[in-house]
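Trainee: Got a predicted structure here, sequence first:
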Amino acid sequence: MDLLALTDFNLVARHGGFGKAARATGRPKATLSRRVAELETSLGLRLLERGARTLKLTEEGRALHERTGALLSEIEEAATDIAAGATTPRGRLRISAPLLFSQTAMGKLAAEFALKYPQIRLEVTTEDRPVDMVEEGYDLVIRVNPDPDATLVGRIFVRDRLVVVAAPQMPRPASDDEPVPAVVRGANGDETLWQVSVAGDSARIAVQPVLQLSSLLMVRDAARAGAGIATLPVSLVNHDLAAGTLAHWGDIEGSEIALWTLYPSRRLLSNRVSAFLDFIKQAFPHGTPDELAAYSTR
């Protein structure tokens, strides 16, 4: 296979057309078109559907781009670094992170990382949905309790747990069957019973949801204001528990939360990703909720 033709095909696929690729790279449009046509002929496959105004990857073209685009980028980066004699991480680093972690810790982390690695252009997108790292062009994702994925590798960098909290003035129920007003997040609005551990003993708390909110920060604020009890990550309420603005009613049983850093396993790990992995390990050396709380917005 002609690697130059493969490189030109990936340029066209990445930029979404021959004209855009030519303008972005300074390469002649006719040369790019000829190289891609030669690649299609050598493979015996149509890689692009050419319309009057649009260009679209075929299924085979998309598969080839996903499998080879990242590898060619890594080769180009390695060649650039070697030619410049540089070992300093540089270039764009795209990260997808969950909403709560982004709201409470990612701003400070991103700022400190940018100061330490000024030649890396860090881009962080906040979203809780599973993303397709290859299709959407992410270098690394941060996820909470992710489903197993054979195409990704990663590591846990923080462990957390859910606790039941309430405003100090909220009275505790006289019995397990007496319902307590509760502030819940989203899909948890139908729950009526929480199984908790209190000083090592198992107990139940009957709940009656009175507020259903979409953000854990809103849930915390509503619980702090006395609207009801709530289940929240201990890292998020660590400061409130220490200050006495929230009271601890117990731990939700079986509620371990693990935050992972994930990246594609089928490509060489770039020095940018390695730098971020080392940085986040240094930020959370023991991976405890207290360390995460230290980064959280007070």
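Mentor: Looks like it came in fine.

Trainee: drop to CA atoms for contacts and neighbour counts, all remaining ones
Mentor: Noted.

Trainee: ok so residue 34 is a strand residue?
Mentor: No: counting by DSSP: H, G, I helix; E, B strand; the rest coil, one finds residue 34 to be helix, located in no strand.

Trainee: Could I get the buried residue list for whichever strand or helix holds residue 63?
Mentor: For residue 63, the host element (DSSP states H and E) is helix 59-84. Neighbour-count burial for helix 59-84 flags 61-62, 64-65, 69-70, 72, 74, 77-78 (criterion: 16 or more other C-alpha atoms under 10 Å).

Trainee: repeat for stretch 225-238
Mentor: 226-238.

Trainee: And for it, what's in contact with it?
Mentor: 160-167, 169-170, 180-184, 210-211, 216, 219-220, 222-223, 246, 252, 289-290, 292-293, 296 (C-alpha atoms under 8 Å, 6 or more residues apart in numbering).

Trainee: sorry, back to before: give the next helix or strand downstream of the helix holding residue 63.
Mentor: Following helix 59-84 in sequence, per DSSP H and E, is strand 91-97.

Trainee: Just say helix, strand or coil for residue 113.
Mentor: At residue 113, secondary structure determined by three-state DSSP is helix.

Trainee: Was I right to think it contacts residue 277?
Mentor: No: the criterion here is C-alpha atoms under 8 Å, and residue 113 misses it with residue 277 at 10.8 Å.

Trainee: Would you format the buried residues of helix 59-84 as a markdown table with distance to residue 267 included?
Mentor: Compiled in a markdown table, these are given as follows (distance: C-alpha to C-alpha, whole Å):
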| residue | distance to residue 267 |
| --- | --- |
| 61 | 19 |
| 62 | 17 |
| 64 | 14 |
| 65 | 13 |
| 69 | 10 |
| 70 | 7 |
| 72 | 10 |
| 74 | 8 |
| 77 | 13 |
| 78 | 13 |
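
Trainee: try it against this one:
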Amino acid sequence: MDNDLDLTALRVFHSVVRAGSFSAAARDLGAPRSTVAKRVADLEATLGVRLVERTTRSMRVTTEGEVLASRAERLLAEASDIRRRLSDAGQAPRGHLRIGVPELFEQITMGRLAPWFRRKYPEITLELVTSRHPGDLIEAELDAIIAFGPLPESNLVARRLVRGSMTTVAAPDLPGLSELRHPRDLLRMPLIDVPQNWIRQWAFVRGDEEEVLRIDPVLTFGSMLTARDAAVEGGGVAKIPTILARPEIAAGRLTEVLPEWRGPAKDLFVVFPSARSVTTRLRAFLDVLQESVDNAPASGERI
């Protein structure tokens, strides 16, 4: 068996001891409890000692666990400092980056951004992994994750890239559009939905007003890109991210429906383990990503 100390597992163990339970550590790390438990078990197997005695109701750190916990913070800080110093040693950022991204964001943004990033930093290789949850930072051993908010509470560091919103759209010649005055009028229209957690409702806000509709869509998809295309083809009214709607509206293939009523904002964040974990190559990627978001063509300040 490989007896090298797994720093990711050590970081998880340290969080468990600090938080006082596996469940609390999972919340702090933004990871599934099963992942936290497995990392600690793997560390115990590597070291050949029991670090934590656990029952269904309680947890107790063993003597061996207390010895390791007392050294863990310094070990982790030193490892982070070594990694950062090695990363900063070259004249230009270099090395491999592994970034988690939501599937939709990857499809509409990263195909253009990644080559731009590589042209600017040719000594960095970039690997994108589809990810939906900040907890994947631990499970997939990622440098950072791009995630839509709201984010769960944790000890991870999150930087907001941009505020987002949803735009309601339809093909310009869809019958009945001229009669729409209020979100409730949409219930008379054919609706295209991409349900979140299979909740069949649309929320709208206008100033201090809020309207939540329980909808009965005629078309239901698992992809916002598919919903956009169906709306372009006249399939009905869709509610899609503004970043997807903009090009089609500009080209005249879609029109905005009830523009004064907006879907609740959904911010986009980049999440990483800690401020100390930001290497020069990750910092370079974050700078290019922020520049790309800031310079995206906009109608207003939404993405």
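Mentor: Arrived safely. Note that the structure is predicted; figures quoted are calculated from it, not measured.

Trainee: that older thread, for the buried residues of stretch 225-238 of structure 1, which two are the farthest from each other?
Mentor: 227 and 235 (20.8 Å; C-alpha to C-alpha).

Trainee: Trace residue 276 of structure 2 over to structure 1, please.
Mentor: When structure 1 is aligned by TM-score structural alignment, the residue opposite residue 276 of structure 2 is residue 267.

Trainee: Can you tell me how far the nearest residue to its match once chain neighbours are set aside is from residue 78 of structure 1?
Mentor: Spatial nearest neighbour of residue 267 of structure 1, excluding adjacent residues (C-alpha to C-alpha, 6 or more residues apart in numbering): residue 71 at 6.3 Å. Using C-alpha to C-alpha, to the nearest Å, residue 71 of structure 1 is found at 11 Å from residue 78 of structure 1.

Trainee: what are the ranges of the strands in the stretch 151-300 of structure 2?
Mentor: Secondary structure of the stretch 151-300 of structure 2 (DSSP state E, counting those that start in this stretch): strands at 157-162, 166-170, 191-193, 201-206, 209-214, 219-220, 237-241, 255-256, 268-272.

Trainee: and the angle from the fifth one to strand 201-206?
Mentor: Regarding strand 209-214 of structure 2 and strand 201-206, their directions subtend 170 degrees when assessed with axes from the mean of the first three to the mean of the last three C-alpha atoms, to 10 degrees.

Trainee: Next up, the contacts around the counterpart of residue 277 of structure 1 in structure 2.
Mentor: Under the alignment (TM-score structural alignment), residue 277 of structure 1 pairs with residue 286 in structure 2. Listed by C-alpha under 8 Å, 6+ apart, residue 286 of structure 2 has no contact partners.

Trainee: Quick check: residue 286 of structure 2 vs residue 159 of structure 2, distance?
Mentor: According to C-alpha to C-alpha, residue 286 of structure 2 and residue 159 of structure 2 sit 10 Å apart.

Trainee: One more: residue 173 of structure 2?
Mentor: 41 Å.

Trainee: now swap in residue 18 of structure 2 and tell me
Mentor: 24 Å.

Trainee: do residue 243 of structure 2 as well
Mentor: 20 Å.

Trainee: what do you get for residue 35 of structure 2?
Mentor: Between residue 35 of structure 2 and residue 159 of structure 2 the computed distance is 24 Å (C-alpha to C-alpha).

Trainee: If you tally nearby residues, what's the number for residue 231 of structure 2?
Mentor: 26 (other C-alpha atoms under 10 Å).

Trainee: what's the closest non-adjacent residue to it?
Mentor: Leaving aside its chain neighbours, residue 231 of structure 2 sits nearest to residue 170 (5.3 Å; criterion: C-alpha to C-alpha, 6+ apart).

Trainee: likewise residue 158 of structure 2?
Mentor: Spatial nearest neighbour of residue 158 of structure 2, chain neighbours left out: residue 271 (4.4 Å); criterion: C-alpha to C-alpha, 6+ apart.

Trainee: Contacts only, for that neighbour.
Mentor: Contacts of residue 271 of structure 2 (C-alpha under 8 Å, 6+ apart): 134, 144-147, 156-159.

Trainee: what about structure 1, which of the residues you listed hold up?
Mentor: Shared with structure 1 under both residues aligned by TM-score structural alignment, their matches' C-alpha atoms under 8 Å, the contacts from the contacts of residue 271 of structure 2 are 144-147, 156-159.
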